[in-house]
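> Structure, please.
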Amino acid sequence: MIAAGGVLGAEARYGLGVLADETAVSSGWPWATFVQNVTGCLLIGAVMAVLLDLTAPHRLARPFLGVGVLGGYTTFSTYAVDVQQMLGDGRAATALLYLAGTPIAAVLAVWTGSAAARAAARAARRRPHGHGGDRA
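Alright, predicted model coming up:
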């Protein structure tokens, strides 16, 4: 299940990388990697809140989604290589901003995803179940 999820996550990461490649080259900032890691962390916060706090998931849901799909989608190894390349190119200030900014944004994204999922679950529990009105 982890491997199958990893394939899906890696394919999504590759697709986003292809779409964002021109931006990364022209801006000097590795946008694809940054967006992949931050959105992956946002999703992992939401998914884990749902799987661990809000439902009784299948025992393979967490390994498939959390470790597989989102582990394959995020790429902190590429983040490390990006920092190394920026330092090698003499862009120390950008490298340090990226080095510090990515984990800060990632942790905030996990918290935001988790909080949003829990808030949505609370709102859903408060909604009345009859959505169609009275039927005769």
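> switch to C-alpha atoms for all contacts and neighbour counts from now on
Will do.
> which residues does the residue nearest to the spatial centre of the chain contact?
Most central in the chain under Cα atoms, centre = their mean is Gly40, positioned 1.0 Å from the mean C-alpha point. Going by Cα atoms under 8 Å, 6 or more residues apart in numbering, Gly40 touches Leu70, Tyr73, Thr74.
> now Ala61
If you count contacts by Cα under 8 Å, 6+ apart, Ala61 has them with Leu51.
> swap in Gly9?
By Cα under 8 Å, 6+ apart, Gly9 lies in contact with Gly68, Val69, Leu70, Gly71, Gly72, Tyr73, Thr74.
> I figured the third one hits Ile44, correct?
The reference is to Leu70. Yes: Leu70 lies in contact with Ile44 (Cα atoms under 8 Å); the separation is 6.7 Å.
> Let's see this one next, to set against the first:
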Amino acid sequence: MSRRAPLPASHLLAVSVGGAAGALVRWALVVAFPAAAGGLPWVVVGINVVGSGLLAALPALPVVRRHDWVAPLLGTGVLGGFTTMSAASVDTVALGAAGEPVAAAAYLLLTLVGALLAVLVVRRATRGRLA
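Modelled structure (predicted):
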């Protein structure tokens, strides 16, 4: 069994700072644009779709390929803190429990399909630019 090298302190710091920044931006957007009772949490859908697309675009950025700490900062950190599968899961269950099964299903599908489409569009747009 091989031993893994310890993570560089710069990566730990990058993920920590990035995660805090991403979570703060998500929180600010959710507070600024709250979902109506029984309505779809459109802000969380948008966050997850946009975040998925941005994550797919990271390998195409030259700065990510030049500096080994940028991917942990922007990917795991900022975008990991920004996107939120947990909120999408809780919101889906809450909509169902509130007697809104169609809204719950629509929210789940919009989040998943939107995120996957964002990744596919970005991958197609960045084809040939990936390392």
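> what TM-score comes out when they're superposed?
After superposition, the two chains reach a TM-score (TM-score structural alignment, normalised by the length of the second structure) of 0.79; 117 aligned residues with a Cα RMSD of 2.3 Å.
> follow-up on the earlier one: will you turn the contacts of Gly40 of the first structure into TSV that also has distance to Ala121 of the first structure, neighbour count and secondary structure?
Output for the contacts of Gly40 of the first structure, formatted as TSV (distance: Cα to Cα, whole Å; neighbours: other Cα atoms under 10 Å; DSSP: H, G, I helix; E, B strand; the rest coil):
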residue	distance to Ala121 of the first structure	neighbour count	secondary structure
Leu70	21	28	helix
Tyr73	25	27	helix
Thr74	26	24	coil
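> closest to Val83 of the first structure among those?
Closest approach between the contacts of Gly40 of the first structure and Val83 of the first structure, by Cα to Cα: Thr74, at 15.8 Å.
> if you skip the residues just before and after it, what's nearest to the alignment partner in the second structure of Val35 of the first structure?
Superposed on the second structure with TM-score structural alignment, Val35 of the first structure falls opposite Gly46. In space, Gly46 of the second structure comes closest to Thr111 once its chain neighbours are excluded; the distance is 8.0 Å by Cα to Cα, 6 or more residues apart in numbering.
> mind checking what the one you found lines up with in the first structure?
Residue pairing (TM-score structural alignment): Thr111 of the second structure is matched to Thr102 of the first structure.
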